[in-house]
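J.: The sequence and its predicted three-dimensional model are supplied below.
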Amino acid sequence: MKIFYAVQATGNGHIARAKELIPYIQRYGQVDVFLSGNNSNLKVDLPVKYQSNGVSLFYGNRGGLDYFKMAKELSLFNIIKEARSLPVDQYDLVINDFESITSLACKIKQVPSIGFGHQASFKSSLTPRPNKKDWMGEFILNNYASATKYIGLHFEQYDEFIYSPIIKEQVLLASPKNQGHISVYLSHYSDEVVASYLNQLPNQLFHLFSKKEKTVNQRANILYMPIDNALFTESMINAAGVITGAGFETPAEALYLNKKLLCVPIKGQYEQLCNAAALKNFGVPILANLNANFSKQVEAWLNGANQTQLHLSFNTGTIVEKLMETAASMHVHQEEFNQYELDHLSLKFR
């Protein structure tokens, strides 16, 4: 079976998830990755066959999106041209992790696809939203990368097609410790802005993961570290707590490890506000921004009760089985993708 897997490379979460998933998906056939976007800081160790700048999100220095840079990078002509040339019709299965060019290509060529990932969970009205809905944010979540069917991932199973987060093997096999430091990843702020607040707590050691730093070095109470998946995960496993945005993968892993978690959502990113609403149900404090009260907020957070721990109802292998069962139900190239083959593989790899 030939499998086309579109991976959004805006941010790091989609790539980190793909690294965990692909070995399981490869049990069912050959996987070719389409990597779209140019705003990830992670090393890409995936079977990439196609690549595009795609549609990327860029962040400013003070917690929000850089709309000018986003508009400058956007070319509708190129997107349509790339969608027409993308060979989705040459594959038995198209998996789309919130990637717009693949979605358009499938519409143009009338190819069925599965929308897979965290954003797919927002197809359900039962998935948490903030008290004030954003109609534009809802429109983007529902139409940016539409598909034939959906497999969603979220902190809890809010609907029947929503499953557990994909947790990295490094986290699943970890023996968490508390070595006293706090792991910090706030990509929507500059290092200088974040450091000015962390320096207000001189007796607390912070591991600050930076887009600029190439080596590990310490200045005052901050250990600056380059963005590296394994390095960040090791820091988080041994941390007293984690301060990050209201994304999906990092908060999920922090909650799974039963680490104290403090989230600062990206301003203007509706999906993060939705995640923040879900995280509040776990008892996670949410800060609207970094402000003059930051040191007091961090001290109160560290001295407060732990949040509710996240437990996995489905493992990665089971989620991929559900993905393939969904593909079978769409009758994608039935001669190569029949139920007998799925049942045989399911039994073989359990």
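T.: Received, thanks.
J.: contacts, neighbours, all on C-alpha from now
T.: Noted.
J.: Strands along this protein, start to end?
T.: Using DSSP state E, the strands of the chain run over 2-10, 30-39, 48-52, 93-97, 114-117, 149-153, 162-163, 182-185, 206-210, 217-219, 222-226, 241-244, 260-263.
J.: try this one next to it:
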Amino acid sequence: MGLRILFCLQGEGRGHMTQAIALAGLLRDAGHEVVATLVGHAENGTVPAFLGERLMCPMHAYESPDIKLNADARAINVWRTTLSASRLSLRYLKGIRSIDDHLEAYRPDVMVNFYEPLAGLRRNSTVPMVAIAHQHMFHHSRYPFTAGSRLQRQGILMFTKLTAIRAARLLGLSLYDAPDMPQINLQVVPPILRREFFGLKPRRTEPPYLLVYLWRPELVGEIREWCEERPRSLVHCFLSHPQKKRDDQVLDNLVLHHLDDRLFLEKMAACSGIATTAGFETTAEAMYLGKPLLMVPTHVEQQCNAMDATLLGGGYASGTFDLERLEHFAPRDQSTFKAWVDRAPEIFVQALEEVAAGVPLTDRPPGPTPTHPTRRDGGHRTHPQSPVDGVQKFVQAAT
């Protein structure tokens, strides 16, 4: 008999939603059921309609803390984030009660948390929780978390710990394989991409166009200025916040799109290059397809994604959206990365089945031999040639 699984996710941005959609498909293929999804959203926020359609399960929304950025949307404002959370604390208590009420109503075997902070504060501790996010890699002993200021790093680490309180296992999404850390219940896992993504056939259309994804709509002015200066360059830009119309042709060579997961994938397959704020999922998708990738990180987490992708030769990091750079960047062969991503179905399904059965990470049986040199040490993976070593050298050389 399959597992009953309840999702809880942060409803801001594209990343956590696409992770949930991808994992739901893998679990159904393995005979398990996603019984419901709880979505935490910011004050006055909305949940995209496509999420419920794609997850094919009941949806329940509530208000939850979100990260506040500076006026130029270029960095996290720790004080604004803290003050906002304090002001809305009573509403968040309702959100915590909503999580507990739905855990009681649906009685799942496992709860999966996609970086939703209130899930960590639930009273119900009988349902084991698996916490999934690339931010969990910041707690890895060999990950050089050096981006941003010390205050920003501490803020992200505290927020990340909040999402994982009493988690039975942490699944740290990573662009490369690395040793697990059983002492903190951290298992390193590959990016989880949707089924539809693997059916894409990379190509380029005529006339060619560039694809842009912006986490915050405040950044669209920079894209517009670039397009005004280069009227012969066509750009399709997706925004993570709803627009009045699905397609808004603001210039002859600039089309703004409301976030639509299927349309985004269609445009990605046929574009000549991708520019993004270095969100984890878009970065991983561009690397898998071998598309030229320009990353303009706006905060600490995205700076880490950009560093990793740059090290792996999958993209180019910049401080501005100079889309012309995409014409001169040729990504490195990503065969090792693609092999790592292709292992996601077995790794994720096995991890959730183990947590439901009460199997700790230290007792996890060895998986199949990875495609690059490894050795076994006490039953856990260690990688003398792992990219995480290269990340450390990369940071040392840059500082």
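T.: Right, received. Where do you want to start? Computed from a prediction, not measured in an experiment: that's the story for all the values here.
J.: May I see the buried residues of the lengthiest helix in the second structure?
T.: In the second structure, taking DSSP state H as the definition, the longest helix is helix 89-106. For helix 89-106 of the second structure, the neighbour count (16 or more other CA atoms under 10 Å) marks 92-93, 95-100, 102-103 as buried.
J.: re earlier: let me have the strands of the first structure in CSV, extended by mean neighbour count.
T.: Output for the strands of the first structure, formatted as CSV (neighbours: other CA atoms under 10 Å):
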stretch, mean neighbour count
strand 2-10, 25
strand 30-39, 20
strand 48-52, 15
strand 93-97, 27
strand 114-117, 25
strand 149-153, 24
strand 162-163, 26
strand 182-185, 24
strand 206-210, 25
strand 217-219, 11
strand 222-226, 20
strand 241-244, 23
strand 260-263, 26
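J.: just so I know, which of these lies nearest residue 280 of the first structure?
T.: With CA to CA as the measure, strand 260-263 is the member of the strands of the first structure nearest residue 280 of the first structure (9.9 Å).
J.: now the closest residue to residue 22 of the first structure other than its chain neighbours: how far from residue 126 of the first structure?
T.: Spatial nearest neighbour of residue 22 of the first structure, excluding adjacent residues (CA to CA, 6 or more residues apart in numbering): residue 31 at 7.6 Å. Residue 31 of the first structure is 32 Å from residue 126 of the first structure, where distance means CA to CA, to the nearest Å.
J.: Next: residue 67 of the first structure.
T.: Taking CA to CA, one finds residue 67 of the first structure at 30 Å from residue 126 of the first structure.
J.: Likewise for residue 153 of the first structure?
T.: Counting by CA to CA - residue 153 of the first structure and residue 126 of the first structure are separated by 13 Å.
J.: In JSON lines: the strands of the first structure, plus distance to residue 282 of the first structure.
T.: Output for the strands of the first structure, formatted as JSON lines (distance: least, CA to CA, whole Å):
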{"stretch": "strand 2-10", "distance to residue 282 of the first structure": "26"}
{"stretch": "strand 30-39", "distance to residue 282 of the first structure": "30"}
{"stretch": "strand 48-52", "distance to residue 282 of the first structure": "36"}
{"stretch": "strand 93-97", "distance to residue 282 of the first structure": "26"}
{"stretch": "strand 114-117", "distance to residue 282 of the first structure": "21"}
{"stretch": "strand 149-153", "distance to residue 282 of the first structure": "17"}
{"stretch": "strand 162-163", "distance to residue 282 of the first structure": "17"}
{"stretch": "strand 182-185", "distance to residue 282 of the first structure": "19"}
{"stretch": "strand 206-210", "distance to residue 282 of the first structure": "24"}
{"stretch": "strand 217-219", "distance to residue 282 of the first structure": "33"}
{"stretch": "strand 222-226", "distance to residue 282 of the first structure": "28"}
{"stretch": "strand 241-244", "distance to residue 282 of the first structure": "15"}
{"stretch": "strand 260-263", "distance to residue 282 of the first structure": "10"}
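J.: Out of the ones you listed, which is closest to residue 143 of the first structure?
T.: It's strand 114-117; of the strands of the first structure, that one is closest to residue 143 of the first structure (CA to CA) at 11.2 Å.
J.: Distance from the chain centre to the closest one, please.
T.: The chain centre lies 13 Å from the centre of strand 114-117 of the first structure; the measure is CA atoms, centre = their mean, to the nearest Å.
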